[in-house]
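Asker: Provided below for reference: sequence and predicted model.
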Amino acid sequence: MLRAHEITVRYGRRTVLDRVSFDLPPGQVVGLGGPSGCGKSTLARVLAMMLRPAGGALSVDGAQVRGWRQRAPRELRTRVALLYQQPRLAVDPKLRLREIIAEPLAAMGRPDESRVGALAAEVGLTGDLLTRRPHEVSDGQLQRACLARALTLDPGYLICDEMTTMLDASTQAYLVAVVNAYRDRTGAGVLAISHDEVLLDRWADTRAELTGAGSPPGMPSPSPAPL
């Protein structure tokens, strides 16, 4: 279980999250909706250990998180992967797609070309695309590379923060299918953050809402139809 308990985040005098508690169970897709500015992306960054909250606690499979960003223990940090809405802001523009996918392995000192190739194929990237840099591919192709990068170290929890917002319908459906297949294969928990109510209704097993800035999510409710 990825568990946030009474998380509070402030930016200056503004409280973005006020004692928010949230659970992401293994093996489930939990959809998180809510209006712009209500703190969905902030919560995602806290869950991924990228942002230290002003108050509250975070645990991963029962282990308390006591460090944030690079100070978080590697065994906890690599249990959670975050996929951003805008892939061009999430990559080094000088790297080729193959190098982007390989970044987590390089950081661990475990280069593995076969792993990179297998993940590229899984997300629908051909070999010629792997030699290109971000400015030479479409948003959809770059987001495929970012998804492959997020899956490289087999995270137990995958946070998808508006990952399909900028994509066409076919690419959106393909990436959701890849995430679902990963969840089915590994038992990972998936947090799907989106403004798209139709997508969340079809994709998520349960739903939660952040109804306003600083407010806690509503209780998850069953979602009737899988994607």
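Answerer: Now that the structure is in, tell me what you want to look at.
Asker: please make it C-alpha for all contacts and neighbour counts, starting now.
Answerer: Fine.
Asker: pull the longest helix from this structure.
Answerer: Criterion DSSP state H: the longest helix present in the chain is helix 169-186.
Asker: list the helices and strands the next helix or strand after it packs on?
Answerer: Downstream of helix 169-186, the first helix or strand assigned by DSSP states H and E is strand 189-193. Packed against strand 189-193, as judged by 3 or more C-alpha pairs under 8 Å, 6 or more residues apart in numbering; DSSP states H and E, are the following elements: strand 14-24, strand 29-33, strand 157-161.
Asker: now do 7 Å
Answerer: strand 29-33, strand 157-161 (3 or more C-alpha pairs under 7 Å, 6 or more residues apart in numbering; DSSP states H and E).
Asker: now Leu24: closest residue in space, sequence neighbours ignored.
Answerer: Of all residues not flanking Leu24 in the chain, Leu2 sits nearest, at 5.0 Å (C-alpha to C-alpha, 6 or more residues apart in numbering).
Asker: again, but for Glu103
Answerer: Once flanking residues are discounted, Glu103 sits nearest to Arg149: 7.1 Å by C-alpha to C-alpha, 6+ apart.
Asker: where's the one you found, which helix or strand?
Answerer: helix 139-151.
Asker: so for the chain, which residue is the most central one in space?
Answerer: Ile159 (2.3 Å; C-alpha atoms, centre = their mean).
Asker: got the contact list for that residue?
Answerer: Residues near Ile159 by C-alpha atoms under 7 Å, 6 or more residues apart in numbering: 44, 81-83, 190-192.
Asker: list the buried residues of the longest helix of the chain.
Answerer: 171-172, 175-176, 178-180, 182-183 (16 or more other C-alpha atoms under 10 Å).
Asker: I'd like these as TSV, with distance to Thr211 appended.
Answerer: Converted to TSV, the buried residues of helix 169-186 look like this (distance: C-alpha to C-alpha, whole Å):
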residue	distance to Thr211
Thr171	29
Gln172	25
Leu175	27
Val176	25
Val178	29
Val179	26
Asn180	27
Tyr182	30
Arg183	27
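Asker: this is the other structure I want to compare:
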Amino acid sequence: MTVTTDDTVHGAAAGGLAAQRVTVAYGRQRVLDRVDLHIAPGETVGLRGPSGSGKSTLARVLALLHAPDSGHVTIDGRPVGGARHRLPVALRTRVAILFQSPRSATDPRLSLADLIAEPLRATGASRDQASARTADLADLVGLTPDLLARRPHAVSDGQLQRACLARALVHRPDYLLCDEATAMLDASTQAHVAAVVTDYQRRSSAGVLLITHDPALMSRWATRVVELPPP
């Protein structure tokens, strides 16, 4: 089944991040079948669907972490070929993703400061540049200097997710994909993460993909909602 929205073709031509007829299979199981989805600069697209419908897989494809079996991703109308480090730095850093489980997404050997700075160092930033950017983002997401010196096992899930959010914003992405990013957080941390993302979006006109099972968050945040069918 093809999942599409009325503005997919128009939006892709006008700019934005788009999946076009994306198909992904794991072995014999087809998870996504010719899916179309477009995220325009400045808008928040909600993505809903039952478990197993491919929401997280679609997010990883859009984040340029997983190459589809067929179809392609476009950024500002230009097809993207390949994934991960096969892509130029200037291209792959335009999209960032914030996962549901911060512990699965982080290296337990690194301090929170190093986790945040890791993408900058991987792309050639100097130690001073990485340190300054890390300090700014830590302040933005509400991490104190004593927390930055700790490793993941020594902080809460909420504190670790704040570090992951800072890491996601470190390259000032044009598109931020939130895959159940607040599901494991308490209400206070949920509100803070949502506020940081919303403020970043307002200042940068970033496009946001929101995957959540929280209907209140979806209705409050999403500009429009796309449904993925059952697997």
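Answerer: Okay, I see it. A quick note: this is a predicted structure, and the numbers were derived from the prediction, not measured.
Asker: circling back to that earlier point, trace the residue nearest to Glu103 of structure 1 over to structure 2, please.
Answerer: The alignment partner of Arg149 of structure 1 in structure 2, by TM-score structural alignment, is Arg167.
Asker: show me the contacts for that match.
Answerer: 115-117.
Asker: could you rerun that using 10 Å?
Answerer: Going by C-alpha atoms under 10 Å, 6 or more residues apart in numbering, Arg167 of structure 2 touches 96-98, 112-120, 134, 137-138, 161.
Asker: most neighbours, which of these?
Answerer: Among the contacts of Arg167 of structure 2, the one with the most neighbours (other C-alpha atoms under 10 Å) is Leu112, at 31 neighbours.
Asker: wouldn't it be in contact with Ala135 here?
Answerer: No. The criterion here is C-alpha atoms under 10 Å, and Leu112 of structure 2 misses it with Ala135 at 11.0 Å.
Asker: give me the common contacts of those two.
Answerer: Joint contacts of Leu112 of structure 2 and Ala135 (C-alpha under 10 Å, 6+ apart) are 143, 145, 148, 166.
Asker: in strands only, show me the residues you listed.
Answerer: Counting by DSSP state E, the shared contacts of Leu112 and Ala135 of structure 2 place none of their members in strands.
Asker: return the member of the residues you listed nearest to Thr8 of structure 2.
Answerer: For these, the minimum distance to Thr8 of structure 2 (C-alpha to C-alpha) is 30.2 Å, reached by Ala166.
Asker: now that closest one: how far from Ala222 of structure 2?
Answerer: Distance of Ala166 of structure 2 to Ala222 of structure 2, given as C-alpha to C-alpha, to the nearest Å: 22 Å.
Asker: who has more neighbours, those two?
Answerer: Neighbours per residue, other C-alpha under 10 Å: of Ala166 of structure 2 and Ala222, the larger number sits with Ala166, 30 against 18.
Asker: so the more buried one sits against Val141, correct?
Answerer: Yes. Using C-alpha under 10 Å, Ala166 of structure 2 makes contact with Val141 at a distance of 6.6 Å.
Asker: three-state assignment of the aligned partner of Ala132 of structure 2 in structure 1?
Answerer: Taking TM-score structural alignment, the alignment pairs Ala132 of structure 2 with Ser114 from structure 1. Under the three-state scheme (DSSP: H, G, I helix; E, B strand; the rest coil), Ser114 of structure 1 adopts helix.
Asker: who touches Val208 of structure 2 in this structure?
Answerer: Neighbouring residues of Val208 of structure 2 by C-alpha under 10 Å, 6+ apart: 17, 39-46, 95-97, 174-178, 197-198, 201, 221-223.
Asker: got TSV for the helices and strands packed on strand 189-193 of structure 1, with distance to Glu136 of structure 1 too?
Answerer: As requested, these are exported to TSV (distance: least, C-alpha to C-alpha, whole Å):
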stretch	distance to Glu136 of structure 1
strand 29-33	32
strand 157-161	24
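Asker: for Leu167 of structure 1, find the nearest of those.
Answerer: Nearest of those to Leu167 of structure 1, taken as C-alpha to C-alpha: strand 157-161 at 13.3 Å.
Asker: how far off helix 139-151 does the closest one point, in degrees?
Answerer: If you take axes from the mean of the first three to the mean of the last three C-alpha atoms, to 10 degrees, strand 157-161 of structure 1 sits at 160 degrees to helix 139-151.
Asker: now strand 157-161 of structure 1 on structure 2. Mean distance?
Answerer: Taking mean C-alpha distance after the TM-score superposition for structure 1, the mean distance separating strand 157-161 of structure 1 from the aligned residues in structure 2 is 0.3 Å.
Asker: what do we get in structure 1 for Thr144 of structure 2?
Answerer: In structure 1, Thr144 of structure 2 lands on Thr126 (TM-score structural alignment).
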